[in-house]
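**Q** Quick one: sequence and predicted model below, then my questions.
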Amino acid sequence: MIMIDLALFHGMFLFSLLCVQGAATIRTRGASFASSVFNLMNAIMGSGILGLAYAMAHTGIIGFCILLVGVSCLAAYSIHLLLKICDQTGERLTIDTLLNSMSSYLFILKSELPAAINSFSNSENTGGAWYEDGRLLLIIITLCIVLPLSILPKIGFLGYTSSLAFFFMVYFTVVIVVKKWSIPCPLPHNISNSSDSDCTPKLFVISSKSAYAIPTMAFSFLCHTAVLPIYCELDRPTKARMQNVTNVGISLSFLLYLISALFGYLTFYAHVESELLLSYDRYLPRDVLVMTVRLAILLSVLLTVPLIHFPARKAAILILFGGRPFSWWIHTIATLVILGVVLLMAIFVPDIRNVFGVVGSTTSSCLLFVFPGIFYLKISNQNFRSFDSIGAIFLVVFGLIVGVFSFSVIVITWVQGP
């Protein structure tokens, strides 16, 4: 999987050069600073926010805060290295979103769509209606909506929906805070085995499930594939200006992540689900705010999948077929294969924490820590004793250790069972 990710990363790297060289002559005015921050936050914040409360439940409040600060700082530093590479190579690359992220978005649709339909239908029927089967709904949604949008050669018009993503996440966070006061603690005994002792927040927690924490955080801050396109389109682009965009975007995302994770954890404590919205189904199954939050996130996720698919397909075609002229046959086959693989992953993975854990410990760790460090060491002409070279080595070593350790613990947990 790591070799595939490296190939995709390299393919996107090459594709970026071609895109920038073709677009440089027609670029007239770049995006404003505020617009760039907004776009970066849209790239940062995604389905990972749903798993952070679960991560806090299994690391403790202080442990979670320490890890979240560490991962966010390393994310900002690895972007610093990417920007230095751009300046040293004389190119501003346009690398777009990662293939593996699609599996998490489709998994959200699989797990949330049946609950959303049941909520809005106001039906008490639990007799196994077709719309209660998340896998069937996922296949229908993929064939009827995702595939037609993904197969288009240009899908730039979907960018209009990205402006809503940030407001969806703010709305999500506000609702999580408000609903903290709507669910009592201890939780109702007819629903869970909660007791008064479960209402005491834990500051530090260490268990086998703690292995999901850093991969989930890495997945949540994975925006590196969108940094360079934003850099390319930034008005008056300089490394310092783009670094400021990065720092502001990561800081605001960090704030929303921390607030939503904290209040989600303080609502359910150890009983929080690996996908936060599912926790509310047992206690507030017909709540209007929760229903609208679920719908907003589903809409955001649904329209994000084609946007992620487009650059992943371009990178794969570039790797396999080089600079050949556009072919509908190659374009269509690549679209079907990529969507088919991602759809199978989303259908057969039983728990979203496995998506966050596996993707976070492999793909996200590589893109967040390992690849920026490796490419900086390979391309940079600085001495290995320089500050950034030492930092790059640290990122590579840290990413490998975290990825291997987390993935090993996750696999062992799967083998041992519940």
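**A** Cool, the structure landed. Everything quoted here is computed from the prediction, not taken from an experiment.
**Q** can we go C-alpha only for contacts and neighbour counts from here?
**A** Will do.
**Q** Quick check: the gap between the residue nearest to Leu336 when sequence neighbours are not counted and Pro311.
**A** Sequence neighbours aside, Leu147 is the residue nearest to Leu336 in space, at 8.0 Å (criterion: C-alpha to C-alpha, 6 or more residues apart in numbering). Here the criterion is C-alpha to C-alpha, to the nearest Å. By it, Leu147 lies 15 Å from Pro311.
**Q** take the one below as the second:
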Amino acid sequence: MDPMELSNVNIEPDDESSGGESTQDSYTGMGSSEKAAISSQFANEDAESQKFLTNGFFGEKKLADYDDEHHPGTTSFGMSSFNLSNAIMGSGILGLSYAMANTGIILFIIMLLAVAILSLYSVHLLLKTSKEGGSLIYEKLGEKAFGWPGKIGAFISITMQNIGAMSSYLFIIKYELPEVIRAFMGLEENTGEWYLNGNYLVILVSVGIILPLSLLKNLGYLGYTSGFSLTCMVFFVSVIRSSVTTLLFPKRPFSWIRHFLIAAMIIILNNVLVILVPTIKYIFGFIGSSAATMLIFILPAAFYLRLVKKESLRSPQKVGALIFLVIGIIFMIGSMALIILDWIYDPPNSKHH
């Protein structure tokens, strides 16, 4: 290159030496019409998508740009992890022990490892789908993948799953709390008093303890009481209440009256379910074969196949997701068939709680 050509090259001053405005500052100072669009087919869907997908050069914005975005809670990572672990290990221990009693140690270990591997793959699909779909919310991914039916399907599955978890805790109260009271009072037999009736105790605990705790706006405070497995049910109530509020009142401001009524209706529904259903195994079986299968197998695979466009249908990733979807459908149909046959040939008996 000759000197004449070099003289025509416009060399920008170095950012650090000249103290000039950085490239990032120039980007954040541009108007909204001048900013580069994020490379996602759903980039304009919602502000939460913008915040989740931005990284690298587009990773910083001015404070004003976040005014309309979704802000997560303020609970620490440690408290959130402890609460989640406590909730999972609460009633889940009952299901694991029941499975081991019916399958044996060797087969139980094999099945446990298989479920763990499948769950990890399900989380992998959800993470990739969230990045492509531009949302961290399960119902939002369902809406982007299949419209209103997808959103309703995800909402119903999450609601059923959490109602099942709530019911398991209430079943423990219904059958075990009367025995604890009887032991403390030194009674040899159940005398028929109201405080030894599990149905009354379920209602009393729900109204006196669970409902007030469920009305808290910040669930992080419950991290200090998560040592008591009963409080784990509060998190399930809150998840359902939040889902119902988002679905039915997506753009309305917060209302304490609506907040209270939704929580109360959820607890009433759950109490009726626990009082009428005689055994906990049918709750575990039905919820596990329907809602849990949808959340773990079917929905993550379906969302991945629908939203991830950059991979062809014959790619190993898409083929794996398709196989995962088929496995989930087979599990759901097979499990539901076995449960229905069990209901027909082995009617519920309250002594098998």
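**A** Yep, that arrived. Predicted model only: the values in this text are computed from it and were never measured.
**Q** Quick TM-score on the pair, please.
**A** Once superposed, chain against chain, the TM-score is 0.67 (TM-score structural alignment, normalised by the length of structure 2); 265 aligned residues with a C-alpha RMSD of 3.1 Å.
**Q** rewinding a little: could you check which of Leu147 and Pro311 of structure 1 has the larger neighbour count?
**A** With neighbours defined as other C-alpha atoms under 10 Å, Leu147 of structure 1 and Pro311 compare such that Pro311 has more, 23 against 17.
**Q** Please give me every residue in contact with the more buried one.
**A** With contacts defined as C-alpha atoms under 8 Å, 6 or more residues apart in numbering, the neighbours of Pro311 of structure 1 are 12, 95-97.
**Q** Tell me which other helices or strands the lengthiest helix in structure 2 touches.
**A** The longest helix of structure 2 (DSSP state H) is helix 148-185. In terms of contacts (3 or more C-alpha pairs under 8 Å, 6 or more residues apart in numbering; DSSP states H and E), helix 148-185 of structure 2 is packed against helix 77-103, helix 138-146, helix 198-205, helix 232-248, helix 256-276, helix 280-287.
**Q** Specify the stretch among the ones you listed that is closest to Tyr224 of structure 2.
**A** Distance to Tyr224 of structure 2, taken as C-alpha to C-alpha, is lowest for helix 77-103 among those, at 8.1 Å.
**Q** tilt between that closest one and helix 280-287?
**A** Compare the direction of helix 77-103 of structure 2 with that of helix 280-287 by axes from the mean of the first three to the mean of the last three C-alpha atoms, to 10 degrees and you get 110 degrees.
**Q** Residue range in structure 1 corresponding to the following helix or strand past helix 77-103 of structure 2, please.
**A** As assigned by DSSP states H and E, the chain's next helix or strand after helix 77-103 of structure 2 is helix 105-133. The aligned range for helix 105-133 of structure 2 in structure 1 is 61-89, by TM-score structural alignment.
**Q** Identify all contacting residues around stretch 139-146 of structure 2.
**A** Against stretch 139-146 of structure 2 from outside (C-alpha under 8 Å, 6+ apart): 129-130, 133, 135, 148-155, 303, 306-307.
**Q** Buried residues, stretch 403-410 of structure 1. List them.
**A** For stretch 403-410 of structure 1, the neighbour count (16 or more other C-alpha atoms under 10 Å) marks 403, 406-407, 409-410 as buried.
**Q** so where is that stretch in structure 2?
**A** Counting by TM-score structural alignment, stretch 403-410 of structure 1 corresponds to 332-339 in structure 2.
**Q** With structure 1 overlaid, how far apart is the matching stretch on average?
**A** Taking mean C-alpha distance after the TM-score superposition for structure 1, the mean distance separating stretch 332-339 of structure 2 from the aligned residues in structure 1 is 1.5 Å.
**Q** now the residue nearest the centre of structure 2: how far from Ser76 of structure 2?
**A** Central residue of structure 2 (C-alpha atoms, centre = their mean): Ile158, 6.7 Å from the mean position. Ile158 of structure 2 is 24 Å from Ser76 of structure 2, where distance means C-alpha to C-alpha.
**Q** before we move on, back to that, show me the two of the contacts of Pro311 of structure 1 that sit farthest apart.
**A** Top of the distance list for the contacts of Pro311 of structure 1 (C-alpha to C-alpha): Met12 and Thr97, 9.1 Å.
**Q** okay, and the common contacts of the two?
**A** 311-312.
**Q** picking up where we left off before, name the nearest of the contacts of Pro311 of structure 1 relative to Leu343 of structure 1.
**A** Taking C-alpha to C-alpha as the measure, Leu343 of structure 1 sits nearest to Thr97 out of those, at 17.2 Å.
**Q** The closest one contacts Thr304, correct?
**A** No: contact criterion C-alpha atoms under 8 Å: Thr97 of structure 1 and Thr304 do not qualify, at 10.0 Å.
**Q** picking up where we left off before, looking at the helices and strands packed on helix 148-185 of structure 2, which is nearest to Lys51 of structure 2?
**A** helix 138-146 (15.0 Å).
**Q** relative orientation of that closest one and helix 105-133 in degrees?
**A** Using the same axes, to 10 degrees, helix 138-146 of structure 2 lies at 70 degrees relative to helix 105-133.
**Q** quick revisit: are any of the contacts of stretch 139-146 of structure 2 buried, and which?
**A** The buried subset of those - by 16+ other C-alpha under 10 Å - is 129-130, 133, 135, 150-155, 303, 306-307.
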